[in-house]
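Undergrad: 3D model of this:
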Amino acid sequence: MNQKQLAGEKAADYIEDGMTVGLGTGSTVFYTIQKVGEAVENGLRIKGVSTSASTTKLAESLGIPLVSIDEVDQIDLTIDGADEVDPKLNGIKGGGGALLFEKVVANASSKVIWVVDPAKKVESLGKFPLPVEVIPFGAQRLFRYFEKQGLSPVIRNKENAPYVTDSGHYIIDLHLEKIREPEQLAAWLDSLTGVVEHGLFLNGADLIVVGEADGPEIIEKY
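TA: Next comes the predicted model:
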């Protein structure tokens, strides 16, 4: 069993009968969703809220009942991946392009668990490029603005065209190397017209499950 699978499957243990569960996106939470599918087949009753088209497709293939985010008042628990996590349980997310829906679902959740492999644990955020989701109109203008600010932006591409998110937006990845003041950066990005969302998830998780070789490590917010 690989480290991602260890983390993903362990997180499924936190799901209880009758819960509304946010289902994240990515290669580690893939194993969580598979485990949830097995539990549903064996009688677990939950409602899932998906964070992406790919997760919806996977959950439906496994028989997990899904509801829209707009059909629920509260999500009991969301399990998702992360691209980087610091000691304060701040994270960078959005490598898979689902950051907007993931943040909407996380903000509606009573508890958030991230599942990661050990390589995702860092002392400070920023080595992983920070995704910034922007509307297509004016995207090049924002790109040039980020360039002038020295943020080393790259418009994410797929098959020689701009990558398009599930909600029809583009992503500009900022190659920052180190983020010294994530709260200040998040507030600044939030203030920019044309920016829909960014991948800084501050105070984003209540608990992290790390797939260590000798078994899952649990890190709780202190």
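
Undergrad: please make it C-alpha for all contacts and neighbour counts, starting now.
TA: Will do.

Undergrad: in this protein, which helix is the longest?
TA: Longest helix in the chain, counting residues (DSSP state H): helix 29-41.

Undergrad: now do the buried residues in it.
TA: Within helix 29-41, the residues that count as buried by 16 or more other Cα atoms under 10 Å are 29-37, 39-40.

Undergrad: need the contact list for the residue nearest to the spatial centre of the chain.
TA: Geometric centre of the chain, nearest residue: K93, 4.6 Å, by Cα atoms, centre = their mean. Under the criterion of Cα atoms under 8 Å, 6 or more residues apart in numbering, the neighbours of K93 are 81-84, 99, 130-131, 199-201.

Undergrad: here's the other one to compare against:
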Amino acid sequence: MTQDELKQATARAAIDYIAPKLENDSIVGVGTGSTANFFIDYLAEIKGQFDGAVASSQASAERLKSHGIPVYDLNSVDGMQVYVDGADETNAALQLIKGGGAALTREKIVAACADEFVCIADESKWVPVLGNFPLPVEVIPMARSLVARELVKLGGDPVYRQGVTTDNGNVILDVHNLEIAQPVALEQAINNITGVVTNGIFALRPADVLLLGTESGVKTVTAE
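TA: Presented below is the predicted three-dimensional model:
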């Protein structure tokens, strides 16, 4: 199977997983990226079974709206049954690296509001230790150099993502050469740097369930 076919299979599995849980007033949190896009397209097939969605990016919001799915501002909803999103890396504890699409802050906010966080990914994203994928850090523009110096002190090699502005008007530093053996501690340390909005480690709020696309089918994984 191609990587796109694996992504499609996991997205379809996510629909099968959440559909029995949905009610007429349910709100579905929707992430950002190529796998999430497949999920949005399949979600349109059952749009009559739930109230609407909250999107983690403008791009996902527009895709949802194009399918006739109501999109709500997060401040206007009381709760969210489930949040479905992809990942750039996942370990066995379902701690993630996210932010390749520069939507990490909104993704982290939506995940924090959800009763259940379902991650959908293909098997290329499964790693023993996080950090091979460069860690995205969203930064207030005027603090870019300050934050970069502090990230070097933590052992990383930060690279400014040229030409990218987040939906929040900020910039991204991609931190290379980190071996993230203690994801919770590093997530907290980076977030404590003045000028950082947030970073792409999802360990304080990891995924609850991982639907992992493999050559032998989609596997349902829960945290070890």
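
Undergrad: hang on, the earlier thing: let's have the buried residues of helix 29-41 of structure 1 in CSV, adding distance to V72 of structure 1.
TA: Shown next, in CSV, are the buried residues of helix 29-41 of structure 1 (distance: Cα to Cα, whole Å):
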residue, distance to V72 of structure 1
V29, 22
F30, 23
Y31, 25
T32, 22
I33, 20
Q34, 23
K35, 23
V36, 20
G37, 21
A39, 22
V40, 20
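
Undergrad: out of these, which comes closest to P118 of structure 1?
TA: V29 (14.5 Å; Cα to Cα).

Undergrad: now the counterpart of that closest one in structure 2, nearest residue through space, not along the chain?
TA: Matched to structure 2 by TM-score structural alignment, V29 of structure 1 sits across from A36. Excluding the flanking residues, the one nearest A36 of structure 2 by Cα to Cα, 6 or more residues apart in numbering is D85, at 5.6 Å.

Undergrad: on the three-state scheme, the aligned residue in structure 1 for the one you found is what?
TA: Mapped onto structure 1 by TM-score structural alignment, D85 of structure 2 lines up with D80. With DSSP: H, G, I helix; E, B strand; the rest coil as the basis, D80 of structure 1 sits in strand.

Undergrad: gap between the two ends of stretch 47-61 of structure 2?
TA: Terminal residues of stretch 47-61 of structure 2 are spaced 14 Å apart (Cα to Cα, to the nearest Å).

Undergrad: against which helices or strands is the top helix by length along structure 2 packed?
TA: Longest helix in structure 2, counting residues (DSSP H): helix 3-18. For helix 3-18 of structure 2, the elements it packs on are helix 34-43, strand 114-122, strand 209-214, strand 217-222, judged by 3 or more Cα pairs under 8 Å, 6 or more residues apart in numbering; DSSP states H and E.

Undergrad: can I get these in JSON lines including distance to L146 of structure 2?
TA: Formatted as JSON lines, the helices and strands packed on helix 3-18 of structure 2 follow (distance: least, Cα to Cα, whole Å):
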{"stretch": "helix 34-43", "distance to L146 of structure 2": "32"}
{"stretch": "strand 114-122", "distance to L146 of structure 2": "33"}
{"stretch": "strand 209-214", "distance to L146 of structure 2": "36"}
{"stretch": "strand 217-222", "distance to L146 of structure 2": "38"}
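
Undergrad: to Y160 of structure 2, which of the ones you listed lies closest?
TA: With Cα to Cα as the criterion, Y160 of structure 2 lies closest to helix 34-43 of those, at 22.7 Å.

Undergrad: in structure 1, what stretch matches the following helix or strand past that closest one?
TA: With elements assigned by DSSP states H and E, the helix or strand that comes after helix 34-43 of structure 2 is strand 52-55. The alignment of strand 52-55 of structure 2 onto structure 1 (TM-score structural alignment) spans residues 47-50.

Undergrad: still on that earlier bit, relative to G195 of structure 2, which of the helices and strands packed on helix 3-18 of structure 2 is closest?
TA: G195 of structure 2 lies closest to strand 114-122 among the helices and strands packed on helix 3-18 of structure 2, at 26.4 Å (Cα to Cα).

Undergrad: what's the mean deviation for the closest one versus structure 1?
TA: Mean deviation of strand 114-122 of structure 2 relative to structure 1 after superposition (mean Cα distance after the TM-score superposition for structure 1): 0.3 Å.

Undergrad: structure 1: matching residues for the helix or strand just after that strand?
TA: Counting by DSSP H and E, the next helix or strand C-terminal to strand 114-122 of structure 2 is strand 135-139. Per TM-score structural alignment, the counterpart of strand 135-139 of structure 2 in structure 1 is residues 130-134.

Undergrad: what's the spacing between the most far-flung residue of structure 1 relative to its centre and R141 of structure 1?
TA: Computed with Cα atoms, centre = their mean, the maximum C-alpha offset from the centroid of structure 1 is found at K148, amounting to 28.2 Å. Plainly put, K148 of structure 1 is 11 Å away from R141 of structure 1 if you go by Cα to Cα.

Undergrad: what comes up buried for stretch 70-86 of structure 1?
TA: Buried residues in stretch 70-86 of structure 1, defined by neighbour count with 16+ other Cα under 10 Å: 75-85.

Undergrad: residues in contact with it?
TA: In contact with stretch 70-86 of structure 1 (Cα under 8 Å, 6+ apart) are residues 11, 15, 19-29, 32, 91-95, 102, 105-106, 108-116, 120-125, 128.

Undergrad: before we move on, the earlier item: relative to L22 of structure 2, how far out is the aligned residue in structure 2 for the residue nearest to the centre of structure 1?
TA: Residue pairing (TM-score structural alignment): K93 of structure 1 is matched to K98 of structure 2. Per Cα to Cα, K98 of structure 2 is found 26 Å from L22 of structure 2.
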